[in-house]
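Take a look and give me a structure for this.
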Amino acid sequence: MDLVIKDARITGREGRVDIGLGGGKIVALEPNLKAPQEISAEGNLVSPSFYEIHIHLDAILTEGDPRPNRSGSLWEGIAIWSERVKRLTREDVRERVLKALPWFVAHGVTHIRTHVDTCDPSLTALKALLEIKREVAEWIEIQIVAFPQLGMFSWEGGDELVRRAVELGADVVGGIPHYEITREYGVQNVKFALELAHQTGLPVDIHCDETDDEQSRFLETMAAETLRLKLSGRVAASHTTAMHSYNNAYADKIIGNVRRAGLHVICNPPDNSVLQGRFDHYPIRRGLTRVKELLAAGVNVAAGHDSVMDPWYPMGKGDPLHTAFVLLHYGLMSGRDDRAHLFPMLSSRAAAIWNNRLVRGSEGLEGHGLAVGNPADLIVWPVPTEDDALRILPMRRYVLKRGRVVAETRPEIARVEGQEVRFLR
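The predicted model follows:
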């Protein structure tokens, strides 16, 4: 063993235990372990690290440039980004991304999937992120999605730019069917993305039905094409917010077909809770897909932040726990059994998407978590339980990548009239 985490609590296990790490993996879970290096959890929670499974690093930290999003709407955000993207340079992208990546790591993120706009003939952001991916691999792993922000067939040459991005090294094929001018173009968008994935062996992650329009139904095309091309486990549908507007009979049908096809679903609570419902005049829709119904049907659902300080979302600090906190409220997931899904949606469920695993219910979530033989990508918390973490939103004490401490935060201590304040029972 290279390192031992002493006196740790693990969700689902009684008492405290030491966690022995060696060769980048967990090698022992038992009391009284010894190693050349030791850190103490001090009786607090140790959890698997987080996967930020949906973010847009190319746009990060551009909020207000060239102008603020005054309406706060999705469409104004896209219009602002279409102006900003014309001024992208390699240096600009590198400066912003390299400033923000440590924020994510400090909050326990060891894997990050970023969508990168390919509607730029020079593919400036993509090339910069390919460089960064290689440079930071020791402390955070990056997957890059070739994402045609303005469409594949409504934007001249959009399909070929996606193909070129894949040839240059993008890890995942993206799409955005609901943004195309016609439904026919949208269907073509989905079919092109999945066919390209079939040809190249890559996974797929499509911005799908990110709208309040109950007639936006490209998820059914994704399910059908996934089945036809036998891509189960390799295809993720991000957002799918139109599902909150479907009639219940159709929603039941599509959820069943999503499970049958082995699709993953990625919800994005911070952004969609403020971007959707913009056409409503009470009641205002919450802006989320049917998370609880999808989970109950055995569909794998993960959660991503989507944006940090960009034209679509002016807030954020790179903390997936913020995503879970918003989902707990807007997704009506405050019940005990529902809360139990929140940490896995940031970790094991997101990891299954990253690793292209077919998930049925809880099957397929193995290989990630606190078990001997699993990767030593871990978070040491300053609180004893997941509920405490969700309630208090504390900084992480330590973050480990492959058994090595890559981030450390000094304890946050508050004192009132000389008395130390603890926000625990």
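
Only C-alpha atoms from now on, for both contacts and neighbour counts.
OK.

can you pull out the strands in the stretch 51-200 of the chain?
109-117, 141-147, 172-175 (DSSP state E, counting those that start in this stretch).

what about those strands, which gets the closest to L400?
Closest approach to L400 among those is made by strand 109-117 (8.2 Å; C-alpha to C-alpha).

Please list all residues in contact with T240.
207-211, 219, 265, 267, 288-289 (C-alpha atoms under 8 Å, 6 or more residues apart in numbering).

roughly how far apart are the spatially most central residue of the chain and H111?
Using C-alpha atoms, centre = their mean, the residue of the chain that lies closest to the mean C-alpha position is I53, 2.3 Å off. Distance from I53 to H111, counting by C-alpha to C-alpha, to the nearest Å: 8 Å.

Let's compare: structure for the following, please.
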Amino acid sequence: MKIVNARLRHRSELFTLSMDNGVFTAIEVQPAAVSAAATDIDADGNLACAPFVEPHIHLDAALTAGEPNWNQSGTLFEGIERWAERKPMLTPEDIRTRALKTIQLLMENGIQVIRTHVDTTDPSLTAMKTFCELRDELKDKVELQVVAFPQEGILSYPNGLRLMEESLEIGADVVGGIPHFEYTRELGEASMKHVIALAKKYDRLVDVHCDEIDDPNSRFLEVLAAEALFNDMGHRVTASHTTAMHSYDNAYCSKLFRLLKKSGISFVSCPTESIHLQGRFDTFPKRRGVTRVKELLAAGMNVCLAEDSVFDPWYSLGNGKLLRVLDAGLHICQMMGYQDISKALSLITDNSARALGISDRYGIEVGKPANLIILSGSDDYEVVRRQEDVRWSIRKGEVILQRQPASLVVRPGIHQ
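As a prediction, the model looks like this:
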């Protein structure tokens, strides 16, 4: 199969992309637009891009908002309380039904790789077992990474450390943590050391919910980064949220950034959810409560954006559209300059792939799996501005999604 008349990111020419046996076999510049054969896809001058990557979502909690109660305060901690009420209702069938609906929603919006955090603070580990099964069942359709996530703490929840280790033995791909939710500063710091030790023991990646709070004294990120640095694991470690960084003073951040850069860790920000959950204890001035995305990028660090939730106790909206999250993130983080927008798709593609450790098999390059999407617009700027649905999604050289663009029946200015 071939895709003709395609644009590629940061290139002005038209391209023909050839695929065979599920991989890219040729990427050739076209001298001009060409007619598509019956078996070809005509990109019609639109952007061919590596698939969207969702680097941080909670599929185990998706589609449970209001069950059994709504989060009335809109705070992170009440969301955890509401989820604790929902957990006893979990069954493999319930989890599968909601997860598959949400995965389909994500795939319909051009996402082909998903990292889902799955709660381990459940003695039965029902969700963990179910998601490891789903990951293996769906591997030909979508790539799932499963995070062992201790929602109520590794050391503050009864047998939390044992449940984490059991989750890794079941097959979780990534070690998670939540140090700011542990009962004390000392427990939070100790939990970060346990996370790194477990990752080393089981040869896994790391993704920690880190300092997801407005408290300027919540500084577990420095502990995580130092442990990653000392153990030479930065390329395998991700710090998610880090919203307390929005409340740090600049003097401390200047010192912190030096460590973060040395450590080589990645960052995930969930701007729509963070701006909803954080700043809840402020009157005015009211904090945005989103980490320093623009400043981290300017310092040369790897940052990506995620949706986090789809209709769950923490966030009662969500539609699986990373372009929506990207658009909101650019506004919230004051990244509306031309240079920011002209490379914005990296925040939901290449940067996310790097954080998930899949760069070696991700991207439009000869020899790599033929996974891509076609978007409305010729470049990042046009795609972000237009905010249209994904036109095509292709995985391993096979079409998994196709949309026809809408057209007006009655055109303005034309009199009948």
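
List the TM-score for the superposed pair.
Taking TM-score structural alignment, normalised by the length of the second structure as the basis, the two superposed chains have a TM-score of 0.95; 409 aligned residues with a C-alpha RMSD of 1.7 Å.

Now R286 of the first structure: closest residue in space, sequence neighbours ignored.
Leaving aside its sequence neighbours, R286 of the first structure sits nearest to S273 (C-alpha to C-alpha, 6 or more residues apart in numbering; 5.8 Å).

cool, and Y338 of the second structure?
Y381 (7.9 Å).

Could you find the counterpart of the residue nearest to R286 of the first structure in the second structure?
Using TM-score structural alignment, the equivalent of S273 of the first structure in the second structure is I275.

For that match, which residues are in contact?
288-290 are the contacts of I275 of the second structure under C-alpha under 8 Å, 6+ apart.

Mind putting those into a markdown table with neighbour count?
What follows is the contacts of I275 of the second structure, written out as a markdown table (neighbours: other C-alpha atoms under 10 Å):
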| residue | neighbour count |
| --- | --- |
| R288 | 20 |
| G289 | 26 |
| V290 | 30 |
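
Among the contacts of T240 of the first structure, which ones are in strands?
Among these, the residues falling in strands (DSSP state E) are 207-208, 265, 267.

Including neighbour count and distance to E141 of the first structure, could these go into TSV?
Shown next, in TSV, are those (neighbours: other C-alpha atoms under 10 Å; distance: C-alpha to C-alpha, whole Å):
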residue	neighbour count	distance to E141 of the first structure
H207	24	22
C208	28	25
V265	28	21
C267	28	21
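
measure the alignment partner in the first structure of T126 of the second structure to L161 of the first structure for me?
Superposed on the first structure with TM-score structural alignment, T126 of the second structure falls opposite T124. Counting by C-alpha to C-alpha, the gap from T124 of the first structure to L161 of the first structure is 12 Å.

Surely the match of S273 of the first structure forms part of a helix?
Yes - counting by DSSP: H, G, I helix; E, B strand; the rest coil, I275 of the second structure is located in a helix.

what sits against L317 of the second structure?
309-311.

wait, which of the residues you listed is closest to G66 of the second structure?
So of the contacts of L317 of the second structure, ranked by how close each gets to G66 of the second structure (C-alpha to C-alpha), first place is F311, at 8.9 Å.

What strand or helix carries the corresponding residue of the first structure for that closest one?
Under the alignment by TM-score structural alignment, F311 of the second structure pairs with M309 in the first structure. Assigned by DSSP states H and E, M309 of the first structure belongs to no helix or strand.

Pull the contacting residues for M309 of the first structure.
Per C-alpha under 8 Å, 6+ apart, neighbours of M309 of the first structure: 60-63, 315-316.

circling back to that earlier point, could you check how far the residue nearest to Y338 of the second structure is from N109 of the second structure?
18 Å.

and those two? which has more neighbours close in?
Applying other C-alpha atoms under 10 Å to Y381 of the second structure and N109 shows that N109 carries more neighbours, namely 23 against 17.

separation between the counterpart of the more buried one in the first structure and G316 of the first structure?
Matched to the first structure by TM-score structural alignment, N109 of the second structure sits across from H107. Here H107 of the first structure is placed at a distance of 12 Å from G316 of the first structure (C-alpha to C-alpha).

Equivalent analysis for H322 of the first structure, please.
Going from H322 of the first structure to G316 of the first structure by C-alpha to C-alpha gives 8 Å.

so how far is stretch 138-145 of the first structure off the chain centroid?
12 Å (C-alpha atoms, centre = their mean, to the nearest Å).

Residue range in the second structure corresponding to that stretch, please.
Per TM-score structural alignment, the counterpart of stretch 138-145 of the first structure in the second structure is residues 140-147.

Tell me the buried residues in that stretch?
Buried residues in stretch 140-147 of the second structure, defined by neighbour count with 16 or more other C-alpha atoms under 10 Å: 142-147.

same deal with stretch 98-111 of the first structure?
For stretch 98-111 of the first structure, burial by neighbour count (16+ other C-alpha under 10 Å) applies to 100-102, 104-111.

Out of those residues, which sit inside helices?
Those of the buried residues of stretch 98-111 of the first structure mapping onto helices are 100-102, 104-106, per DSSP state H.

Could you verify my assumption that the match of T126 of the second structure touches E91?
No - judged on C-alpha atoms under 8 Å, T124 of the first structure makes no contact with E91 at a distance of 9.8 Å.

Those two - which one has more neighbours?
Neighbour tally, T124 of the first structure and E91, criterion other C-alpha under 10 Å: the higher count belongs to T124, 22 against 12.

ok, now which ones touch the more buried one?
88-90.

hang on, the earlier thing: Throw the contacts of M309 of the first structure into a markdown table and include distance to A371 of the first structure, thanks.
Formatted as a markdown table, the contacts of M309 of the first structure follow (distance: C-alpha to C-alpha, whole Å):
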| residue | distance to A371 of the first structure |
| --- | --- |
| I60 | 35 |
| L61 | 37 |
| T62 | 40 |
| E63 | 41 |
| M315 | 35 |
| G316 | 32 |
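
Which among these count as buried?
Of these, these count as buried by 16+ other C-alpha under 10 Å: 60-63, 316.

so can I have TSV of these showing distance to K191 of the first structure?
TSV is the format used below for these (distance: C-alpha to C-alpha, whole Å):
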residue	distance to K191 of the first structure
I60	29
L61	33
T62	32
E63	33
G316	34
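
Trace R164 of the first structure over to the second structure, please.
Using TM-score structural alignment, R164 of the first structure sits opposite E166 in the second structure.

make that V235 of the first structure, sorry
With TM-score structural alignment as the criterion, V235 of the first structure matches V237.

Could you do E220 of the first structure as well?
Aligned partner of E220 of the first structure by TM-score structural alignment: E222.

Surely that match touches L256?
Yes - at 6.8 Å, E222 of the second structure counts as touching L256 under the criterion of C-alpha under 8 Å.
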